Structures are given as C-alpha cells and as structure tokens.
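Trainee: heads up, no residue letters with this:
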C-alpha cells in the first residue's frame, strides 16, 4: 500500500525584521507648536478601544514635545488615496534644530500642511486644526504619556476622543455609524502603503452595520 505524507501545515522561518508594522493604519496627528502654529506628523502605531486611542510615538519627535506641553491633538485618518501626501510628510520634522539622531534622514519644515499639499480645518473642541482632506477626524486629549521601549525611546499616549467628524459619504444614513463598506483606511504594511482589502469577508457578531441584502 502506498502511503502519502501529508504536507506540513506551516513552513515558518525564524527571522529578525527591522520593524513590525504588520498591516497597521496610518494616522496624521495635528498638535500645537509653542507659537500656536500647527504641527502635522504621520504615525503608523495606533489602536482604539472604545473611545480611547493609544498611540506609539518616538520620544524625540516634535509631536511628543508638543503633547507634553499642550496635550490636545487631532487624530486624522487618511484614505488610501492619500498615501503620497503622507509620504511627503515622512522625512519632515517640526523640531528646530533637528535632533542629532534625526539629521541624517529628516529636515526641518515649519509649514507641513503646505509641504504635503493638505489643508487645515478648524477644530471644535481642541486647539490644533483638523486635516480637511481626511475622511475621519478624531479630536482628542492626552490622558497619559508613558515612556516605553528598552531605552525609553518611545512614548505611549493614551488619548480620550472628545469629538468625531466623518465625511457624509462614510456615514450610514440616519445613524451615527461609519459604513465599513465605504471606508478604506490607508494601511502601512512593512513600510509599504496599501488600501484595505476588498471585498468584505464577513462581520463580527456585535456589528451594527450589517446588510440584509
């Protein structure tokens, strides 16, 4: 009798990647500078639980300096087609002078909105402006800012969202819900940009936006 050996279910390799951005959403953070102008910075470490959003930030970044002194911000969520504007922001910093560790890669830019081709929009409950082009905008205040990482090179910001703005095209008519079929966030996947995959595979049992069609 011939017996076939079933193929292994997995074929894993131990690796040491330089980053672990395993498909995370991109956010544009607006904070207020000391002179009351706005700073705009892209991040790719964010997650939400209820109305708390947790952000991972570089400790030496200008965003952390701003939030330490003025703990208000807007968490702007760009759509997938905004990736080029996000990338224009990537090598820029609002810090002047540029921290020594950043100088080989980053350059100072006082007007990041103009550099990215984006537009500021007044907020309603916090001082930093929103990014007008972003379909979702979360006005927020920092509750805690905690050191993290082996050498304290990061800060974990716990933010209370106090107001949500959504493009009308994303809202389920007659409700307070974002239509997940209409919303396509920008995903940062091991330093490459992607749109959320389509089509929908299914929904969670607690979803309030399921379709009967």
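Mentor: Yep, that arrived. All values derive from a computational prediction rather than experimental measurement.

Trainee: going forward, measure contacts between C-alpha atoms and count neighbours the same way
Mentor: Will do.

Trainee: Strands of the protein, start to end?
Mentor: For the chain, the strands defined by DSSP state E cover 22-25, 27-32, 38-43, 46-49, 52-58, 72-77, 92-93, 107-108, 120-121, 130-131, 136-148, 154-166, 186-189, 192-195.

Trainee: Present those as TSV; the columns should include mean neighbour count.
Mentor: Shown next, in TSV, are the strands of the chain (neighbours: other CA atoms under 10 Å):
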stretch	mean neighbour count
strand 22-25	18
strand 27-32	26
strand 38-43	24
strand 46-49	12
strand 52-58	19
strand 72-77	27
strand 92-93	24
strand 107-108	17
strand 120-121	14
strand 130-131	27
strand 136-148	20
strand 154-166	18
strand 186-189	22
strand 192-195	16
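
Trainee: ok, second structure coming up, stack it against the first:
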C-alpha cells in the first residue's frame, strides 16, 4: 500500500564525483558531489551557491570530473565535512563543516596536471573528465545547475573493453550515494535489451534472459 509522505531527502542513488577546480590563487580545490547526470558528451551538475567549487566554476568556466570507485570511499568521507570557503558559511558551520585550504592533502589525494583545462585532476581517480562550463543556470535561488562539456577523457586501460573506447561495466564499480549513505558492489542482474539494441561491446555479463516479476 502506498502512503503520502513528505520526503525530506530525494537522493535515491547517484554516482559520487570528485569535482576539482582552480582557486583564484591558482591552487587546486576538490569536493565530492552526487548531483550529476550525463547526456552524450555533456553533463549537468548541481552545486550549492555557497560552495567554493561553484565560485571557482563561475569564474574559471572549467572543472575536472573525477569519477570515484567504491574503493575510494574513505577519501570521499574525509572530504565530506571540509570546505574551501573561509569563513565557513553559517549553515555549513552548523552542520560541522570546517575550512581546509589543502583539501587534496587532507584527503590523501594527489593533484595531477590536466592537459586542456587549468583545474587539476585527481591522480587516484581511474576516470578523469576535463570539462568546460557551457552554461550556468540558477536553480531555486540557492543552487546552480552547470552544463559542462567533456573536452578530454582519461581512463585506466584496465577499465576499457579491449580494443574499444567503451568502459567495461563489470570492471567499473562506482561509489553510489543513496540517501546520504555510501554504497558499492557491481553485480549484473539480467541482460539489457537497450544495451543489445545499441550493440554495446560488453563482456562478462549475464547471457541468459531472466524473467521480470
């Protein structure tokens, strides 16, 4: 039986991304987020207006999306209560956030020079997407929805289907944020009609169709 509920959180499950950006003084900033979705070679990113990342992206018009595997959950959790904004915004301070100038160091991450944009990559991330900001849209007065375009992609070779430019969905196990909790563990449940129609070169997946109840 369905009931009406005033749901307080609508994070039903999205991949975690570490967004790296360039501060005004040229240093790097990195922050976790999970309000992201992709279409073609572009992505939409949702960020709060009080975020240092938002400030940097509006000024620099670029960023790097560092995709996070489940094995990087500890680094993401270390970054979660940190902000590059000083002083810390009142609402964030009330939730326990603290200022940290070197967020890469605080999380044990290594900045890596990008090839197209000025923002650094996260060396430990197996998939790094250098992006430019195409448009920034006000979202409810408190957030900004960024439309970004991928201009250079870097990926560890082990995550590619051999001989192709496709990511192996079995090898890639993204860290998922679900209702503010971390989840991981890749498991193929049944064959995908859509993947078959698109002729995706997937390997090591379930072959026999399973009934849908």
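Mentor: That came through fine. Being a predicted model, the structure only gives us computed values, none of them experimental.

Trainee: Superposing both, give me the TM-score.
Mentor: In this superposition the chains share a TM-score of 0.90, using TM-score structural alignment, normalised by the length of the first structure; 201 aligned residues with a CA RMSD of 1.4 Å.

Trainee: returning to that earlier point: the strands of the first structure: which one's closest to residue 84 of the first structure?
Mentor: strand 192-195 (9.3 Å; CA to CA).

Trainee: can you tell me what part of the second structure the closest one aligns to?
Mentor: Counting by TM-score structural alignment, strand 192-195 of the first structure lines up with residues 181-184 of the second structure.

Trainee: Dump the strands of the first structure into TSV; add distance to residue 173 of the first structure as well.
Mentor: Putting the strands of the first structure into TSV (distance: least, CA to CA, whole Å) gives the following:
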stretch	distance to residue 173 of the first structure
strand 22-25	25
strand 27-32	25
strand 38-43	31
strand 46-49	24
strand 52-58	25
strand 72-77	21
strand 92-93	39
strand 107-108	43
strand 120-121	24
strand 130-131	24
strand 136-148	16
strand 154-166	12
strand 186-189	24
strand 192-195	24
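
Trainee: quick one, which of those is nearest to residue 212 of the first structure?
Mentor: Closest among those, once you apply CA to CA, is strand 154-166, at 23.9 Å.

Trainee: How about residues contacting the closest one?
Mentor: For strand 154-166 of the first structure, the surrounding residues in contact (CA atoms under 8 Å, 6 or more residues apart in numbering) are 51-59, 64, 125, 135-148, 178.

Trainee: most centrally placed residue in the first structure?
Mentor: Most central in the first structure under CA atoms, centre = their mean is residue 27, positioned 2.1 Å from the mean C-alpha point.

Trainee: ok so, going back, of all the strands of the first structure, which one comes closest to residue 204 of the first structure?
Mentor: With CA to CA as the measure, strand 46-49 is the member of the strands of the first structure nearest residue 204 of the first structure (15.5 Å).

Trainee: Let me know how buried the aligned residue in the first structure for residue 164 of the second structure is, in neighbour terms.
Mentor: Under the alignment by TM-score structural alignment, residue 164 of the second structure pairs with residue 175 in the first structure. Under the neighbour criterion other CA atoms under 10 Å, residue 175 of the first structure is assigned a count of 10.

Trainee: Quick check: the gap between residue 175 of the first structure and residue 71 of the first structure.
Mentor: 31 Å (CA to CA, to the nearest Å).

Trainee: now do residue 146 of the first structure
Mentor: In terms of CA to CA, residue 146 of the first structure sits 13 Å off from residue 71 of the first structure.

Trainee: next one: residue 42 of the first structure
Mentor: Distance, residue 42 of the first structure to residue 71 of the first structure, using CA to CA: 17 Å.

Trainee: cool, residue 121 of the first structure as well?
Mentor: Applying CA to CA, the value for residue 121 of the first structure to residue 71 of the first structure is 19 Å.

Trainee: what do you get for residue 20 of the first structure?
Mentor: 27 Å.

Trainee: now swap in residue 183 of the first structure and tell me
Mentor: Applying CA to CA to residue 183 of the first structure and residue 71 of the first structure gives a distance of 28 Å.

Trainee: neighbour-wise, which of these two wins?
Mentor: residue 71 (22 against 17).

Trainee: is it true that the more buried one touches residue 141?
Mentor: Yes. In this structure residue 71 of the first structure lies within contact range of residue 141 using CA atoms under 8 Å: 5.7 Å.

Trainee: okay, and the common contacts of these two?
Mentor: By CA under 8 Å, 6+ apart, no residue touches both residue 71 of the first structure and residue 141.

Trainee: ok so, going back, to residue 205 of the first structure, which of the strands of the first structure lies closest?
Mentor: That would be strand 46-49 among those, by CA to CA, at 17.1 Å.

Trainee: And the closest one against the second structure, how far off on average?
Mentor: Strand 46-49 of the first structure, aligned to the second structure and superposed, deviates on average by 0.2 Å (mean CA distance after the TM-score superposition for the first structure).
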